[in-house]
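Asks: need a structure here:
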Amino acid sequence: MATTVIDDGLPVAVPDSGSPLRTQRSGENRAGWLLSAPFIVFYLIFLIGPALYGILMSFFNTTSVKSGLGAAVGLANYREVLTSSAFWGSMGHTLWFTVLTTPPLVILAFVFAILAERIRRGRALVRFIFFAPFVMPVTSVTMIFGWLFTAQIGLFPKWLSDIGISPPNFLGTTGWSFITVALLTVWWTVGFNFVLFLAGLQEIPTEVYEAAAIDGSTPRKTMWSITMPLLRPTIVLVTMLQILASLQIFNQMYLMTGGGPGTSTRPVMEFIYDYGFSDYRAGYAAAATMVYFVIVLVVSLVWFVLRRQTRKTVGA
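Replies: Reported below is the predicted structural model:
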């Protein structure tokens, strides 16, 4: 049975605890929790659990070759990380890679999405061509680019030699190594941002463009006055997601250059890998991971604030 209460002078029916509506909602909640239970269990076991254990390890002299946490060292691992020139050097490499890859991955994806949206025939094929590299495994991608850029036997070095130009060592010098891996990353991952921009463009009502055309708006003016403002939330989303993805660079850099020559291209993730699995200092690597996690968390919070401000601006 439902009871009646007075709200602002008006009678409102409130279902009792035993009403069919509340019973139905309770049953739906239980069903939702039961369906989510397998994911929650795996999430706790394989993500939250290791993360908590990693925090615990960072306060101990844990090694990868012995069981147990080892001797407690307090904040010594964190002090060593924060004063390590090698850690901050790898942080600089990661930031430089982020600077090299984020602008082209955002701008090219946006331009490709605009062009693909305007194609009348073969639109599905064009979308497939841009997105196809993204589904390739990193090992295949690095093999392709290794075949293209490896000194002396690579396609590009041999081609440059044939036309009388001394080829640079694309994978053996610091500057060229960053550029080569950045090119690999742009070709490999631009399809993901391309799809996000396509989704954003499809959310813009066609009536808006039709009204602009009736008013005599030029394509350039339509782009800056309609498309860009309405696509601003997607631009912010893609930019911040790309920054976070570039900050986590590891696979392609490790497979293409191994962090070399020396450690001149070693990113933070490879720094953590080297200390944790090559030097067997798991506790120190865990502390470096936590420091880097805080840095990425700050970037994520900045993205969250910018996204909220963008939503308010668009809503206004």
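Asks: going forward, measure contacts and count neighbours with C-alpha atoms only.
Replies: Noted.
Asks: please enumerate the strands of the stretch 51-200 of the chain.
Replies: With strands called from DSSP state E, counting those that start in this stretch, the stretch 51-200 of the chain shows none.
Asks: all helices of it, in order?
Replies: Remark: helices assigned in the stretch 51-200 of the chain by DSSP state H, counting those that start in this stretch are 76-82, 85-118, 123-131, 138-149, 155-162, 174-202.
Asks: if we look at the third one, which residues are touching it?
Replies: Same thing as helix 123-131. Helix 123-131 is contacted from outside by 116-117, 190-192, 194-195, using CA atoms under 8 Å, 6 or more residues apart in numbering.
Asks: re the thing from before, and the helices of the stretch 51-200 of the chain as JSON lines, adding distance to L244 and mean neighbour count?
Replies: Putting these into JSON lines (distance: least, CA to CA, whole Å; neighbours: other CA atoms under 10 Å) gives the following:
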{"stretch": "helix 76-82", "distance to L244": "21", "mean neighbour count": "17"}
{"stretch": "helix 85-118", "distance to L244": "9", "mean neighbour count": "18"}
{"stretch": "helix 123-131", "distance to L244": "20", "mean neighbour count": "15"}
{"stretch": "helix 138-149", "distance to L244": "18", "mean neighbour count": "16"}
{"stretch": "helix 155-162", "distance to L244": "31", "mean neighbour count": "15"}
{"stretch": "helix 174-202", "distance to L244": "13", "mean neighbour count": "20"}
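Asks: can you check which of those helices gets nearest to F271?
Replies: helix 85-118 (6.8 Å; CA to CA).
Asks: packing partners of that closest one?
Replies: helix 123-131, helix 174-202, helix 232-247, helix 268-273 (3 or more CA pairs under 8 Å, 6 or more residues apart in numbering; DSSP states H and E).
Asks: before we go on, could you also do this sequence so I can check it against the first one:
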Amino acid sequence: MPTAWRTTQRASDMAESYRRGHPGHALFILPYLTAFVVLLAFPLFWSIWLSLHKVDLFGPGRFVGLTNYTRVLADPVFLQAFRNTILFVALSVPTLVALGLFLALALNRTTRTTSFFRGLFFSSSVLSVTIVTLIWRFVFIPRDGLIPVIFEQLGLQPINFLSTSGWSLFAVGVATVWWCLGLPMMLFLAALQQIPADLYEAAALDNASPWRVLRRITLPSIARTIMLVTIIQIVMQFQLFGQAQLMTNGGPNGTSRPLVMYIYETGFIRWDVGKGAAASELLFLIILCAAMVQYIISTRKPEVRE
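Replies: Reported below is the predicted structural model:
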């Protein structure tokens, strides 16, 4: 009895110590805090400082206030890149969410075949952007690419996807969906495997149809994962850069130039660092607003009607 009492008392003292806090506990978060400040907080505030100055790569710069933001918003190239990015996100994010969910539902079984296909669909996600764009350039390249050959076999006129206005962004989107599909699929698979089997057994006893099971059990159970995947994809696809640069270089006539490419060209090719920083801050606000709107909509509780 005394031994049990001493053990209980020691545990109580330790819990009280943790509740009071101790300066030494901060050492556990110091590595993360250092990385957060150096890699995230400092670049963010430095970018804000740059966006308020007329600065290039060779001088200290001078304060100009919000002039850089006015220049960016009045730039037709920025507005075109903004429209391209919005269109790309509006088409690629729902496609990634829907295809990822479909594959997860189809492969949510414990067999060797499903394990093989899981690895197959996820394998593209581990490739670098250079490899991905090289593969898809071979697919879309005029005359000798896979798609033009298929068009010729079907008796159709081949389309030069990479250099035709209206199709170049589509080609970049196809490559991006193929590249990024693995992550949504795996997140949905992890969520599906956490759903209790009792719910499906009860639905089977009630002779519920597959569509009713999907609508009443599966989708509500993974609603938070759907929200998470959507927000992740919105943030990722707004940062489109490598695929567009390597596949189309923003052409033709800027019809596939995204915002990040505009920022890169403004800051590191034209050496207008202040204007590029202002554009990057606007992109940050756009991503933040899009993610917050999606979060608010997804977490809103439905109204209960009497």
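Asks: make CSV from the helices of the stretch 51-200 of structure 1 and add distance to T222 of structure 1 to it.
Replies: Shown next, in CSV, are the helices of the stretch 51-200 of structure 1 (distance: least, CA to CA, whole Å):
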stretch, distance to T222 of structure 1
helix 76-82, 49
helix 85-118, 12
helix 123-131, 22
helix 138-149, 38
helix 155-162, 41
helix 174-202, 13
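Asks: those helices: which one's closest to P267 of structure 1?
Replies: helix 85-118 (4.7 Å).
Asks: A37 of structure 1: which of the contacts of helix 123-131 of structure 1 is nearest?
Replies: F192 (29.7 Å).
Asks: any idea what that closest one aligns with in structure 2?
Replies: Matched by TM-score structural alignment, F192 of structure 1 corresponds to L183 in structure 2.
Asks: wait, what's in contact with that match?
Replies: Here L183 of structure 2 is in contact with 100, 122, 125 (criterion: CA under 8 Å, 6+ apart).
Asks: same deal with G65 of structure 2?
Replies: Contacts of G65 of structure 2 (CA under 8 Å, 6+ apart): 52-53.
Asks: tell me the residue in structure 1 aligned with it.
Replies: G65 of structure 2 maps onto G74 in structure 1, by TM-score structural alignment.
Asks: tell me the one of the contacts of L183 of structure 2 nearest L288 of structure 2?
Replies: Closest to L288 of structure 2, out of all of the contacts of L183 of structure 2 and judged by CA to CA, is G100, at 23.4 Å.
Asks: that closest one corresponds to which position in structure 1?
Replies: Using TM-score structural alignment, G100 of structure 2 pairs with A109 in structure 1.
Asks: my read is that that match contacts W188, right?
Replies: No. Taking CA atoms under 8 Å as the definition, A109 of structure 1 is not a contact partner of W188, at 11.8 Å.
Asks: rewinding a little: so which of the helices of the stretch 51-200 of structure 1 is nearest S26 of structure 1?
Replies: The nearest among the helices of the stretch 51-200 of structure 1, by CA to CA, is helix 174-202 at 35.3 Å.
Asks: between helix 85-118 and the closest one, find me the angle.
Replies: For helix 174-202 of structure 1 against helix 85-118, the angle by axes from the mean of the first three to the mean of the last three CA atoms, to 10 degrees is 40 degrees.
Asks: helix 174-202 of structure 1 against structure 2, how far on average?
Replies: Taken over the aligned residues, the distance from helix 174-202 of structure 1 to structure 2 averages 1.0 Å (mean CA distance after the TM-score superposition for structure 1).
Asks: spit out the contact partners of G54 of structure 1.
Replies: 283, 286.
Asks: neighbours of R257 of structure 2, how many?
Replies: 28 (other CA atoms under 10 Å).
Asks: for the aligned partner of it in structure 1, helix, strand, or coil?
Replies: Using TM-score structural alignment, the partner of R257 of structure 2 in structure 1 is R266. Of the three states, R266 of structure 1 takes coil under DSSP: H, G, I helix; E, B strand; the rest coil.
Asks: verify the stated contact: R266 of structure 1 with G260.
Replies: Yes. Applying CA under 8 Å as the test, R266 of structure 1 and G260 come out as touching, 6.7 Å apart.
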